[in-house]
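A.B. asks: Sequence and predicted model, in that order:
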Amino acid sequence: MNYGLPYMGSKNKIAEWVVGHFPEKKHFYDLFAGGCAVTHCAMLKSKFKTFTINDISKMTEFFTDAISGKYADERRWISREDFSRLKDNDEYVRICWSFGNKGENYLYSKEIEPWKKALHHACVYGDFSLMEEFGIRTDGTKIDIKKNAAEYKEKYIRWYLKNVLKTSAEYERLRSNLEAKIKDNSEKLRAYLLEGLRKAGKTAAEVNRFLGTNGMAGHYFGRSQWEFPTREVYIKLQSLLYLPENYDEIYGLQSLYESLQSLQRLERLQSLESLQRLERLQSLQSLESLQSLQKFRGDYRNVKIQPDSLIYCDIPYKNTAEYSDGGFDHESFYDWAEKQREPVIISEYAMPEERFERIDFIKKRSLLFSGSNLFHEEGLFVPKTQIEKGIFTVKKKEWKQLELL
């Protein structure tokens, strides 16, 4: 079961675990609602009579729009250009078509985009013409795509190399020992630049001053985030360093390097994430008549809390870069939480032990990095003042600890 909106930092995978710790009350407040996964789950569990969601972003409106059926007929394909043009005014585009649901960068890499567009046209519009351009005949079903994945991948890569990269390099030659070739070619180009630096008797710092940049020389001469200069920069560097080859000649090697990189990314063709996100969004329509829901957008301290309520706070986690809004005053929040007369449950990695009691935790894999094996202990905390005053009673039950993959 998926809960809430696709969103960076979503509690979708642990929503049931979180809601399982909530005492039954009449009113529920989700004051840092984000993608509203916890509210969605709580609504389906029928633990509360009314629900209030609040966030400083537009996500609460996005959630209620989804419930009201605004996206029932959403079928658009959003290109990279569409995303740049629409993201500031269209929350659906900003969230569902951005990488990691962060609302910043486009969902697909430039190498994958033509494939995803063809797949979208086939699955959503029933139009197979773009697939046929790749030499692929498919019915567009997941079963067929999965069954013939290797064949379709190869045909698409051949099409991409010929029509987009416009390289004469053969697929088989590029695919052979791919990782080794990428490393070898990048090292040759980097060595050429380093030799030019050495023979000219210059330093990376002098290159930065010459170009008027702060640290770009590190990309040209170092291994971390290495890149080859653009034509304009290369020609400029020829007046400072010993770089005898003209750009077009040396770029032949660079072009092969870029082709290899593109091919490597193409080897990891994925499913149609945009369609999966849309289906998840459309599924929220079933909530429309379930419960009373009120939304706010603003400071959590401005939401008036009624008696007989449960307050849930999924605050921006301290000392992490997981949220981009920044500027959250944790100390002020701690003070606010301790003063509440209704029980408060807070999601965080860690909180001041002298002020808050961790009632449970779950091991959760970090989603910020693809393939990451980094786990966090995501905890649920309550103010110790509330335990002392009897506002919140800690359950004696031992909750099962899970390792969430």
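C.D. replies: Structure received.
A.B. asks: all contacts plus neighbour counts: C-alpha atoms, from now on.
C.D. replies: Will do.
A.B. asks: quick one, longest helix in the protein?
C.D. replies: helix 178-200 (DSSP state H).
A.B. asks: what helices or strands is it leaning on?
C.D. replies: For helix 178-200, the elements it packs on are helix 216-221, helix 247-266, judged by 3 or more C-alpha pairs under 8 Å, 6 or more residues apart in numbering; DSSP states H and E.
A.B. asks: Try it again at 6 Å.
C.D. replies: Helices and strands touching helix 178-200, as assessed by 3 or more C-alpha pairs under 6 Å, 6 or more residues apart in numbering; DSSP states H and E, are absent.
A.B. asks: In it, which residues are buried?
C.D. replies: Neighbour-count burial for helix 178-200 flags 178, 181-182, 185-187, 189-190, 192-197 (criterion: 16 or more other C-alpha atoms under 10 Å).
A.B. asks: Is it possible to get CSV of those that adds distance to Ala337?
C.D. replies: Formatted as CSV, the buried residues of helix 178-200 follow (distance: C-alpha to C-alpha, whole Å):
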residue, distance to Ala337
Leu178, 54
Lys181, 56
Ile182, 53
Asn185, 57
Ser186, 54
Glu187, 55
Leu189, 57
Arg190, 55
Tyr192, 60
Leu193, 57
Leu194, 57
Glu195, 61
Gly196, 61
Leu197, 59
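A.B. asks: want to compare, so here's the second one:
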Amino acid sequence: MPDRTHEPSLKSWLETANEEGCEFPIQNLPYGSFSTIGSGRRLGVAIGDQVLDLRAAVETGIIDLGQYSETLRSPTLNALMAAGRGAWAKLRFSLSDLLSSETPSLRDDQTLRAELLVPISETSMHMPFDVSEYTDFYASRHHAFNVGSMFRGPENALPPNWLHIPIGYNGRASSVVVSGTPVRRPKGQVKGPNEDVPRLAPSARFDIELELGAVVGVPSDHPLTVAEAFENIFGYVLLNDWSARDIQAWEYQPLGPFQSKATATSISPWVVTAHALEPFRVSTPDREVPLLPNLQDVGPMLYDIALQVSLVPANSLETVISRTNYREMYYSAAQQLAHHSSCGCPMRVGDLLGSGTISGPERENRGSLLELSWGGKDPVEVDGGTRSFIEDGDTLILRGHAAGDGFRIGFGECSGQVLPATDIRATDR
């Protein structure tokens, strides 16, 4: 069937979905897991300022996915993702038709609308999928060059392998939390340049990383081509990989980040599907060094997604501290997934791949405070003062959208407030 789901002329009977600047127009239709007072978790799709209850839609019969209908009774997206691309497309087409201004079945049934629609403002959002594994990458050239320049000088900024492979490390799936979850400042071993031995202390250089997370929907047990990897990605979320820079500086040699990245990784509650982002595909940059055949591009596999970071000090106003775009990445999520599988690593439904910090060429495009303040030497102006790194009580908010012709594909917010560190009890002797 022809795919009309991206057409700018497509309108919903729900007027808030047609308003200028709406994050969730009918062209988007992102999925999440929500609850309301007195009800359990269930899947929903965001439309305008409402959530369409997918479980109720199946039970009333207004959505019929045949053999895949049962996947919508689950509280998370894993069963739907495991059903494969055919089920994903069938659901998107069904929802687009149901919510279109041309379709009367739900539009003209006020009783059914009251049963199926819930204002977003009255929901509590939960993790949209069960994270099987979590891998974070280091795939923005601007970010890698900035960080490398700080520590090794611009002439040695990029490691020798950086232009050949997307560098990554395996993180903790258990530490991934949904937007709005408070984040406790970590304690760990730190060692200053003038100290002889390390000490246990709260991180004084706690930071954020502005990223996009790719959600694997199709499992694999063999090395993937880049084209296969692209097709296996269900959708994308905003991702903040909270980072304790001082803990990282002490522990990362020789094996890389460990405790410095294990505090929390926040994701936005809405998964924007790869299908919804299809019109916004753009190419990766020209290569200085040709990639090996298994990592070469086979088409535009990045997306034109405008991103920003805001910082809100306790009892103060919000300040936008960074603006950048996902199109600045050097490696796409498809290349990251293909590389991840290249040694035979099985990939599972619900695997999460963090893009790595997304930075652009200018100071205001940097996706971390480490870069924005240049290691603390050039603090960032915020309401009521400055910041080199995150202070207790600060709330960090990530936002992003792709701009269409008269509509936008929004991700909602990915936010978290930093709470003070707690004591770590010494081992009894």
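C.D. replies: Arrived safely. Just so we're clear, the structure is a prediction, and the values are computed from it rather than from any experiment.
A.B. asks: Can you give me the TM-score here?
C.D. replies: After superposition, the two chains reach a TM-score (TM-score structural alignment, normalised by the length of structure 1) of 0.22; 150 aligned residues with a C-alpha RMSD of 7.1 Å.
A.B. asks: picking up where we left off before, what's the farthest-apart pair in the buried residues of helix 178-200 of structure 1?
C.D. replies: By the measure C-alpha to C-alpha, Leu178 and Leu197 form the most distant pair in the buried residues of helix 178-200 of structure 1, at 28.9 Å.
A.B. asks: I'd like the distance between the closest residue to Ala306 of structure 2 other than its chain neighbours and Val215 of structure 2.
C.D. replies: In this structure, Ala306 of structure 2 finds its nearest non-sequential neighbour in Asn325, 4.5 Å apart by C-alpha to C-alpha, 6 or more residues apart in numbering. Using C-alpha to C-alpha, to the nearest Å, Asn325 of structure 2 is found at 19 Å from Val215 of structure 2.
A.B. asks: again, but for Gln110 of structure 2
C.D. replies: With C-alpha to C-alpha as the criterion, Gln110 of structure 2 and Val215 of structure 2 are 35 Å apart.
A.B. asks: and these two? which has more neighbours close in?
C.D. replies: Neighbours were counted for Gln110 of structure 2 and for Val215 using other C-alpha atoms under 10 Å; Val215 has more, 28 against 10.
A.B. asks: The more buried one is in contact with Leu337, isn't it?
C.D. replies: No - using C-alpha atoms under 6 Å as the test, Val215 of structure 2 is too far from Leu337 to be in contact (10.2 Å).
A.B. asks: what's the overlap in contacts for the two?
C.D. replies: In terms of C-alpha atoms under 6 Å, 6 or more residues apart in numbering, Val215 of structure 2 and Leu337 are not both contacted by any residue.
A.B. asks: quick revisit: pretty sure the residue nearest to Ala306 of structure 2 is in contact with Gln308, am I right?
C.D. replies: No - using C-alpha under 6 Å, Asn325 of structure 2 makes no contact with Gln308, being 8.3 Å away.
A.B. asks: Just give me the longest strand of structure 2.
C.D. replies: strand 408-419 (DSSP state E).
A.B. asks: Determine the set of other helices and strands touching it.
C.D. replies: Using 3+ C-alpha pairs under 6 Å, 6+ apart, strand 408-419 of structure 2 sits against strand 183-184, strand 395-403.
A.B. asks: now the helices: where do they sit in the stretch 251-400 of structure 1?
C.D. replies: In the stretch 251-400 of structure 1, the helices defined using DSSP state H, counting those that start in this stretch lie at 273-282, 330-339, 384-388.
A.B. asks: okay, the ones you listed in CSV with mean neighbour count and distance to Ala15 of structure 1 next?
C.D. replies: Shown next, in CSV, are those (neighbours: other C-alpha atoms under 10 Å; distance: least, C-alpha to C-alpha, whole Å):
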stretch, mean neighbour count, distance to Ala15 of structure 1
helix 273-282, 18, 15
helix 330-339, 14, 21
helix 384-388, 16, 23
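A.B. asks: could those helices go into TSV alongside distance to Phe356 of structure 1?
C.D. replies: Below are these laid out as TSV (distance: least, C-alpha to C-alpha, whole Å):
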stretch	distance to Phe356 of structure 1
helix 273-282	35
helix 330-339	9
helix 384-388	5
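A.B. asks: Quick check: which of those is nearest to Arg297 of structure 1?
C.D. replies: helix 330-339 (17.3 Å).
A.B. asks: Point out the other helices and strands that that closest one packs with.
C.D. replies: Contacting helix 330-339 of structure 1 under the criterion 3+ C-alpha pairs under 6 Å, 6+ apart is no other helix or strand.
A.B. asks: what's in contact with that helix?
C.D. replies: Helix 330-339 of structure 1 has contacts (C-alpha under 6 Å, 6+ apart) with Pro383.
A.B. asks: what residues are up against the closest residue to Glu348 of structure 1 other than its chain neighbours?
C.D. replies: Leaving aside its sequence neighbours, Glu348 of structure 1 sits nearest to Gly379 (C-alpha to C-alpha, 6+ apart; 5.5 Å). The contact partners of Gly379 of structure 1, by C-alpha under 6 Å, 6+ apart, come to 347-349, 360-361.
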